[in-house]
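Chemist: Any chance you could fold what I've pasted below:
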Amino acid sequence: MGDMKTMVRAEISIDGRAFPLGDGPDIEALKQRIENAVHTGGAFVDFPVAGDHAVSALITAFTRVAFTVEAVEFDPSDPGDVELAYADPREII
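Modeler: As a prediction, the model looks like this:
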């Protein structure tokens, strides 16, 4: 059997709301910017999300932030629709 090709899928959750990250952001650099915002008493942190959108989140010492990073099997037939890749299957018609 051949080697399975994988791709990385990353998501950030802010106060319980999940945002799938696009291909661009350096997660370690984003974590550092979030930590810096907390240390300065709060600041907006901007980051790109899947589907060619951007989010600007106010990060304070009371903001709950979590990252999820997983390797998933690469699907060569994937049309490249990142929003669809993260969609709730119950909402796809």
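Chemist: CA atoms for contacts and neighbours, from now on please.
Modeler: OK.
Chemist: What are the contacting residues of the longest helix anywhere in the chain?
Modeler: Identified as the longest helix of the chain according to DSSP state H is helix 27-39. Applying C-alpha atoms under 8 Å, 6 or more residues apart in numbering, the contact partners of helix 27-39 are Ala43, Phe44, Val45, Phe47, Ile59, Thr60, Ala61.
Chemist: Could you list the buried residues of it?
Modeler: Ile27, Arg33, Ile34, Asn36, Ala37, Val38 (16 or more other C-alpha atoms under 10 Å).
Chemist: cool, and stretch 17-29?
Modeler: Phe19, Pro20, Leu21, Gly22, Ile27.
Chemist: And the helix or strand that the longest helix of the chain is followed by, how far out from the chain middle?
Modeler: Per DSSP states H and E, the first helix or strand lying C-terminal to helix 27-39 is strand 43-49. Distance, stretch centre to chain centre, for strand 43-49: 11 Å (C-alpha atoms, centre = their mean, to the nearest Å).
Chemist: next up, for comparison:
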Amino acid sequence: MSGAQTMVRTQMAVNDAVFALAQGQDLEDLRRRIETAVDLGGRFVSFIAVGNRQVSILFSPGTKVALSVETVMYDERDDGNLDVPFGGFFDE
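Modeler: Below is the predicted model:
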């Protein structure tokens, strides 16, 4: 057995775009906020994507959304902290 650490990552596909969600997000809360936005006819919903970057998407009744969960290699930088983004051109 290897000593490689793993973590669970959630991906959200919104129409044709796919976003990997940062760690520590409340998935049930995100689902509720999306459902509320759709019920109200359309609203922006914000979440933190991998790279510790905030994303806002306009969810409306015509928006297609799929959530999936997978196990990936552990990345200590993926902590959902907006003050410490990563994943840019100069990140190693």
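Chemist: So after superposing, what's the score?
Modeler: The TM-score (TM-score structural alignment, normalised by the length of the second structure) is 0.72; 81 aligned residues with a C-alpha RMSD of 2.5 Å.
Chemist: now, which of the buried residues of helix 27-39 of the first structure sits nearest Ala85 of the first structure?
Modeler: Ile27 (19.5 Å; C-alpha to C-alpha).
Chemist: returning to that earlier point: redo the buried residues of helix 27-39 of the first structure as a markdown table? Include distance to Ile14 of the first structure.
Modeler: Formatted as a markdown table, the buried residues of helix 27-39 of the first structure follow (distance: C-alpha to C-alpha, whole Å):
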| residue | distance to Ile14 of the first structure |
| --- | --- |
| Ile27 | 14 |
| Arg33 | 14 |
| Ile34 | 11 |
| Asn36 | 16 |
| Ala37 | 14 |
| Val38 | 13 |
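Chemist: which one of the residues you listed is nearest Asp78 of the first structure?
Modeler: Using C-alpha to C-alpha, the buried residues of helix 27-39 of the first structure come closest to Asp78 of the first structure at Ile27, 23.9 Å.
Chemist: Next one: that closest one relative to Val49 of the first structure, how far apart?
Modeler: 12 Å (C-alpha to C-alpha, to the nearest Å).
Chemist: What sits closest to Thr10 of the second structure if chain neighbours are left out?
Modeler: Using C-alpha to C-alpha, 6 or more residues apart in numbering and skipping the chain neighbours, the partner closest in space to Thr10 of the second structure is Val69 (4.4 Å).
Chemist: Is that neighbour in a helix, a strand, or coil?
Modeler: What DSSP: H, G, I helix; E, B strand; the rest coil gives for Val69 of the second structure is strand.
Chemist: I'd like the distance between the residue nearest the centre of the second structure and Met7 of the second structure.
Modeler: Nearest to the geometric centre of the second structure sits Leu21, at 2.1 Å (C-alpha atoms, centre = their mean). Using C-alpha to C-alpha, Leu21 of the second structure is found at 12 Å from Met7 of the second structure.
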